[in-house]
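Asker: Build me a structure from this.
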Amino acid sequence: MKSTVALLSLALLAMPVAAQETDESSSLMEEGARLFFRGLMSEMEPTLDELESTLREMQPVMRNFLTEMGPALRDVLEMVEDWSLYEPPEMLPNGDIVIRRKEPITPENAEPDAPAEIEL
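Answerer: This next block holds a predicted model:
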């Protein structure tokens, strides 16, 4: 019984010391993380500033592009029902851009109401 009481009292005395060590180590971890992120931000600040200025320069160009090409892009998006059926766009040596189907259309997978081929 005396040994149990002694162990319990020792455990109760050790708890504040363990809690203090945990608080101290967590505060050291917090300080280390804070210093790490501060250093990371100071290293990235010039790059982020450059990115911001580049985006400011691009804004009028992008606005003009969307004004001119927006309607055409909207028409293309309306024509294509499922983009997962197509490969990524590819630019040919002559400058043409081709978007190929992953699975070519055959009579088996053709749409039933698709118009017949017209010979020109």
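Asker: From now on I want contacts and neighbour counts done on CA atoms only, so please keep to that.
Answerer: Fine.
Asker: From the chain's centroid, how far away is the helix or strand containing Ala6?
Answerer: Using DSSP states H and E, Ala6 sits in helix 2-79. Helix 2-79 sits 15 Å away from the centroid of its parent chain (Cα atoms, centre = their mean, to the nearest Å).
Asker: Mind checking what helix or strand follows that helix in sequence?
Answerer: Per DSSP H and E, the first helix or strand lying C-terminal to helix 2-79 is strand 90-91.
Asker: what packs against the helix holding Ala6?
Answerer: Here helix 2-79 touches no other helix or strand, going by 3 or more Cα pairs under 8 Å, 6 or more residues apart in numbering; DSSP states H and E.
Asker: now Ala19: how far from Ser25?
Answerer: Separation of Ala19 from Ser25 (Cα to Cα, to the nearest Å): 10 Å.
Asker: Let's see this one next, to set against the first:
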Amino acid sequence: MKQILALTVAAALLCAPAMAEDAPESDMGEGLDLIEEGARMLMRGLMSEMEPALDALRDNVEQMGPALGEFVQSVGPAFGALLERIDDLRYYEAPEILPNGDIIMRRSPDAPAWEPEPDTTEIEL
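Answerer: Down below sits the predicted model:
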């Protein structure tokens, strides 16, 4: 009887580590599944909260589209001409608006010396 009891205790002790190894893996897998499901629920909640704001943004963009296109067509050439006359915007300070409405763009004191490109257009006399 003592031998059977000793064999049973030895078998239980040998099986215990094997059972302990199985338990964390199954618990770990179940925990990861729960975390994944929680992340999905969080993303669904965020999307449902953001949907009205995204719809409003899309409506605003659709309304502004034609006006923005017209603005680019009218201001684009003038902005292109401005960029041809200056070498790099990094060399200028923020624009200053005078009381009469004029806008001045001053060159930064630490900018390199400005050398305008020679005018190659010919003038007929």
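Asker: Once you drop chain neighbours, what's closest to Pro89 of the first structure?
Answerer: Excluding the flanking residues, the one nearest Pro89 of the first structure by Cα to Cα, 6 or more residues apart in numbering is Ile99, at 4.6 Å.
Asker: wait, is Ala111 of the second structure part of a helix?
Answerer: No. Going by DSSP: H, G, I helix; E, B strand; the rest coil, the assignment for Ala111 of the second structure is coil, not a helix.
Asker: thinking it is in contact with Tyr91, fair?
Answerer: Yes. Using Cα atoms under 8 Å, Ala111 of the second structure makes contact with Tyr91 at a distance of 5.2 Å.
Asker: ok, these two, which is more surrounded?
Answerer: Between Ala111 of the second structure and Tyr91, counted using other Cα atoms under 10 Å, the more crowded position is Tyr91 (16 against 11).
Asker: That one -> the first structure?
Answerer: Alignment note (TM-score structural alignment): Tyr91 of the second structure maps to Leu85 of the first structure.
Asker: so its match makes contact with Ile99?
Answerer: No. Taking contacts as Cα under 8 Å, Leu85 of the first structure lies outside contact range of Ile99: 10.2 Å.
Asker: need the contact list for Pro93 of the first structure.
Answerer: Pro93 of the first structure is in contact with no residue at all, counting by Cα atoms under 8 Å, 6 or more residues apart in numbering.
Asker: what about it, is that helix, strand or coil?
Answerer: Per three-state DSSP, Pro93 of the first structure ends up coil.
Asker: any idea how far Leu8 of the first structure is from it?
Answerer: Distance from Pro93 of the first structure to Leu8 of the first structure, by Cα to Cα: 82 Å.
Asker: which residue in the first structure lines up with Val9 of the second structure?
Answerer: Checking with TM-score structural alignment, Val9 of the second structure has no match.
Asker: Whichever residue in the second structure pairs up with Ser26 of the first structure: neighbour count?
Answerer: The alignment partner of Ser26 of the first structure in the second structure, by TM-score structural alignment, is Leu32. Other residues lying near Leu32 of the second structure total 12 when counted by other Cα under 10 Å.
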